[in-house]
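A.B. asks: Dropping a prediction and its sequence here:
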Amino acid sequence: MTDAGAGDGGGREVTLYEAVGGRPFFDRLVDRFYDGVADDPLLRPLYPEDLTDSRAHLAGFLAQYWSGDTAHYSDGRGHPRLRMRHAPFAIGVPEAKAWFGHMEAAVDAEDLPDDVAGALLQYLASAAGHLVNQR
């Protein structure tokens, strides 16, 4: 992604984090995602009753992933260790598909340029597949 309005007209690389407007975007994305999870009979049992911490952790992780700034997640929670953190939960292909479906709906609810939405969805699909630990 380039910023065509950059000073000398040469354009500068704009990170995806900047393109979506920073942390507020990830907070909105995660809120929409968890609104879907809250009513999902397959996924809801995998989460604690109170989703407040889950929302903060996921938004912080995604903001860190896309910004590179560890203050969003790792400074408070340590290395993400996604597979290890999710190992106690039975995550099969149906759960991964449901998780991605809610994320896809959350991304689609934003008015994002195709390249930005595509990059987000590609990463989220990969992450969903990566966490499958049951056949």
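C.D. replies: Okay, I see it.
A.B. asks: okay, CA-based contacts and neighbour counts for the rest of this
C.D. replies: Will do.
A.B. asks: Not including adjacent chain positions, what is the nearest residue to the most centrally placed residue in the chain?
C.D. replies: Centroid check for the chain by CA atoms, centre = their mean gives residue 62 as the closest residue, at 4.6 Å. In space, residue 62 comes closest to residue 26 once its chain neighbours are excluded; the distance is 6.8 Å by CA to CA, 6 or more residues apart in numbering.
A.B. asks: for comparison:
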Amino acid sequence: MTDANATSLYDAVGGEDTFRRLVKRFYEQVKVDDIMAPMYPDDDWEGAEDRLRWFLIQYWGGPRTYAEQRGNPMLRRRHFPFEIDAAAAERWLELMGNSLAEIDADTIDDAQRHALWNHMQQVAYMVINKA
């Protein structure tokens, strides 16, 4: 941002609490999903949740915990070990969309929701690595 006084989206939507709720709800769905669950190791659900939350928080202007813990995001590279096709990307978006929809408009307004969703779509399609 060019304006040092501008509020980040992270702060505008309620900070860590909002991202924690979003990611927690997302992984509650992933754990029982026939397409998504097999991509995650059973013994690292908490770690997966932490990493996604840290990434989103950092991307949207919050603390840089992701970089401190994991370095550069390198999303395509980090997801390359997983076979991600268009169906998996669509399911990821469906589950994230469900999670985002559960957060009220007083917390995330339409413009913020649009910005979040646009980014989610870009990332989901960017990590596709299988036709």
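C.D. replies: The structure has been received and is ready for your questions. Keep in mind the model is a prediction, meaning the values are calculated, not measured.
A.B. asks: Give me the distance between the residue nearest to residue 62 of the first structure and residue 131 of the first structure.
C.D. replies: Residue 26 of the first structure sits at a distance of 20 Å from residue 131 of the first structure (criterion: CA to CA, to the nearest Å).
A.B. asks: Look at those two and report which has more neighbours.
C.D. replies: residue 26 (24 against 21; other CA atoms under 10 Å).
A.B. asks: Would you mind finding the match for the residue nearest to residue 62 of the first structure in the second structure?
C.D. replies: Following TM-score structural alignment, the counterpart assigned to residue 26 of the first structure within the second structure is residue 19.
A.B. asks: cool, residue 64 of the first structure as well?
C.D. replies: Per TM-score structural alignment, residue 64 of the first structure is aligned with residue 58.
A.B. asks: what does residue 53 of the first structure give?
C.D. replies: Under TM-score structural alignment, residue 53 of the first structure pairs with residue 47 in the second structure.
A.B. asks: list the contacts for that match?
C.D. replies: Listed by CA atoms under 8 Å, 6 or more residues apart in numbering, the contact set of residue 47 of the second structure is empty.
A.B. asks: Please identify which helix or strand holds it.
C.D. replies: Per DSSP states H and E: residue 47 of the second structure is located in helix 45-59.
A.B. asks: Ends of stretch 100-119 of the second structure, what's the gap?
C.D. replies: Span of stretch 100-119 of the second structure from end to end, CA to CA: 13 Å.
A.B. asks: what's the answer for stretch 75-85 of the second structure, then?
C.D. replies: So stretch 75-85 of the second structure: terminal residues 15 Å apart, CA to CA.
A.B. asks: Where in the first structure does that stretch fall?
C.D. replies: Against the first structure, stretch 75-85 of the second structure falls on residues 82-92 (TM-score structural alignment).
A.B. asks: Contacts for that stretch, please.
C.D. replies: Contact with stretch 82-92 of the first structure is made by 46, 130-135, as judged by CA under 8 Å, 6+ apart.
A.B. asks: Contact partners for the match of residue 26 of the first structure?
C.D. replies: Residue 19 of the second structure sits in contact with 53, 56-57, where contact means CA under 8 Å, 6+ apart.
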